[in-house]
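Student: would you be able to build a 3D model of this:
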Amino acid sequence: MQKRQLLSGAVALLFSATALADSFTLSSPTIGDGDTLSAAQVFNGFGCNGGNTSPALQWSGAPEGTKSFALTVYDPDAPTGSGWWHWQVVNIPAEVDSLAANAGSADGEMLPEGARQGPSDYGVKAFGGACPPEGDEPHRYQFTLYALGTETLQAPDNASAALIGFMINANTLGEASFTAKYGR
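Tutor: The predicted model follows:
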């Protein structure tokens, strides 16, 4: 009987955690999951001609205990052997539930107070739009918001995208994401 109660409790906990994870969502008013990025989110350089503007984002249902958020935009299809980081934002306060369009500008003026941008693989601390090689199949752009159990990630100013990713993963309580695509 005791084994049955333990198993029943473990199953209930698993379903409870799954339900909680399902309630944490990330979306954009202009990009749906599986949609193609617009010209606004395309890089302006390296042969691409776009607006290089980060999209508006909104989220809800963060896990209990969330003390801050981190956001990444990543292209796993880039022909680099390690993908391509298009944007990283850390130390987004827990009470924030959205980012405005163009929050990823280099001046960071539209980011919430305390939030800061990490380096993209374009070599700047700002949003870098899509610019896959011509002729490639459309690339995937994974927008992921992490609920963190710490108010601030203590990453040094010169931290690499990999170090920031490590620190995000070490403090993650939950994550929400959607994927868009773009090819040329």
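Student: C-alpha from now on. contacts and neighbour counts both.
Tutor: Fine.
Student: the strands in the protein, which residues?
Tutor: Under the criterion DSSP state E, the chain contains strands at 25-27, 44-45, 48-49, 57-60, 68-75, 84-93, 98-99, 116-117, 139-148, 172-182.
Student: can you list those strands in JSON lines and add distance to Leu7?
Tutor: Output for the strands of the chain, formatted as JSON lines (distance: least, C-alpha to C-alpha, whole Å):
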{"stretch": "strand 25-27", "distance to Leu7": "29"}
{"stretch": "strand 44-45", "distance to Leu7": "55"}
{"stretch": "strand 48-49", "distance to Leu7": "55"}
{"stretch": "strand 57-60", "distance to Leu7": "31"}
{"stretch": "strand 68-75", "distance to Leu7": "34"}
{"stretch": "strand 84-93", "distance to Leu7": "38"}
{"stretch": "strand 98-99", "distance to Leu7": "39"}
{"stretch": "strand 116-117", "distance to Leu7": "44"}
{"stretch": "strand 139-148", "distance to Leu7": "29"}
{"stretch": "strand 172-182", "distance to Leu7": "24"}
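Student: structure for this one too, so we can compare:
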Amino acid sequence: MRFNKVVLLAACSLFAFSSQAIELNSTNVTEGKTLKNAQLFNQWGCTGENISPELSWNDVPAGTKSFAVTMYDPDAPTGSGWWHWMVVNLPASTQSLPANSGLKGGANLPKGASMVSNDFGFKGFGGGCPPEGAAPHNYQITVYALDVAHLELPENGTAALAGYNIYQHLLGKAVLTAPTNAR
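Tutor: You can find the predicted model right below:
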């Protein structure tokens, strides 16, 4: 039993030091501050503008061949959280996304990038929309540096499958968290 604990601790330590922190910035999302109306959903009783945030990143790990960007709500009352946005296969030369890059269909993404269906059921950005009366939800916007140029995903691949593939190729990541209960 002791051997298994030592192996597990060593493996966890190796993983903890295997990825590098990236610096993630945004002109319209601030760490610890409520999402603005632009980043809120415009359905399901929410009256936002449903525009993905402007993002930029630097301090990219050596060997980065592509990026992925997500917005995830771990507090959604589903048992598995809620994927609001997932972009994969952003070329390694990409170090920013302008506002509204998450336009449904992907017309505002860099060449080669694509989106995975969010939990609203479409490929695009679906803004925050916590249930009425809920405690604030912690929306996590994350950029991931990956060691592959292209994630091979089926056309109808899920966010969970994409997330699994992202973590298999992770070199570094950065997260902005915006707690929101606004509707």
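Student: of all the strands of the first structure, which one is nearest Phe15 of the first structure?
Tutor: Checking these against Phe15 of the first structure by C-alpha to C-alpha gives strand 172-182 as the closest, at 15.1 Å.
Student: what's the mean distance for that closest one versus the second structure?
Tutor: With mean C-alpha distance after the TM-score superposition for the first structure, strand 172-182 of the first structure departs from the second structure by a mean of 0.9 Å once superposed.
Student: the inter-axis angle of that strand versus strand 139-148?
Tutor: Angle of strand 172-182 of the first structure versus strand 139-148, following axes from the mean of the first three to the mean of the last three C-alpha atoms, to 10 degrees, is 160 degrees.
Student: and Asp35 of the first structure, which of the strands of the first structure is closest to it?
Tutor: Set against Asp35 of the first structure and scored by C-alpha to C-alpha, these come closest in strand 172-182, at 5.1 Å.
Student: which residues in the second structure does the closest one match up with?
Tutor: Using TM-score structural alignment, strand 172-182 of the first structure lines up with residues 170-180 of the second structure.
Student: centre of the chain to the matching stretch, how far?
Tutor: In terms of C-alpha atoms, centre = their mean, to the nearest Å, the centre of stretch 170-180 of the second structure is found 7 Å from the chain centre.
Student: quick one: residues in contact with it.
Tutor: With C-alpha atoms under 8 Å, 6 or more residues apart in numbering as the test, stretch 170-180 of the second structure has contacts from 18-25, 29-35, 60-61, 64, 128, 130, 136-147.
Student: give me every residue that touches the equivalent of Met86 of the second structure over in the first structure.
Tutor: Superposed on the first structure with TM-score structural alignment, Met86 of the second structure falls opposite Gln88. Shown in contact with Gln88 of the first structure (C-alpha under 8 Å, 6+ apart): Ala70, Leu71, Thr72, Val73, Gln117, Gly118, Pro119, Ser120, Lys125, Ala126, Phe127, Ala161.
Student: repeat the analysis, applying 10 Å as the threshold.
Tutor: Contacts for Gln88 of the first structure were tallied using C-alpha atoms under 10 Å, 6 or more residues apart in numbering; they are 70-74, 104, 116-120, 125-128, 143-145, 161, 164-165.
Student: can you tell me how far it is from Arg184 of the first structure?
Tutor: 24 Å (C-alpha to C-alpha, to the nearest Å).
Student: and the buried ones among the contacts of Gln88 of the first structure, selectable in PyMOL?
Tutor: In PyMOL syntax, the buried subset of the contacts of Gln88 of the first structure is picked out as below (16 or more other C-alpha atoms under 10 Å):
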select buried, resi 70+71+72+73+74+104+116+117+118+119+120+125+126+127+128+143+144+145+161+164
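Student: so what's Leu151 of the second structure up against?
Tutor: Counting by C-alpha under 10 Å, 6+ apart, Leu151 of the second structure touches Ser66, Phe67, Ala68, Val88, Asn89, Leu90, Ala162, Asn165, Ile166, His169.
Student: cool, thanks, talk later.
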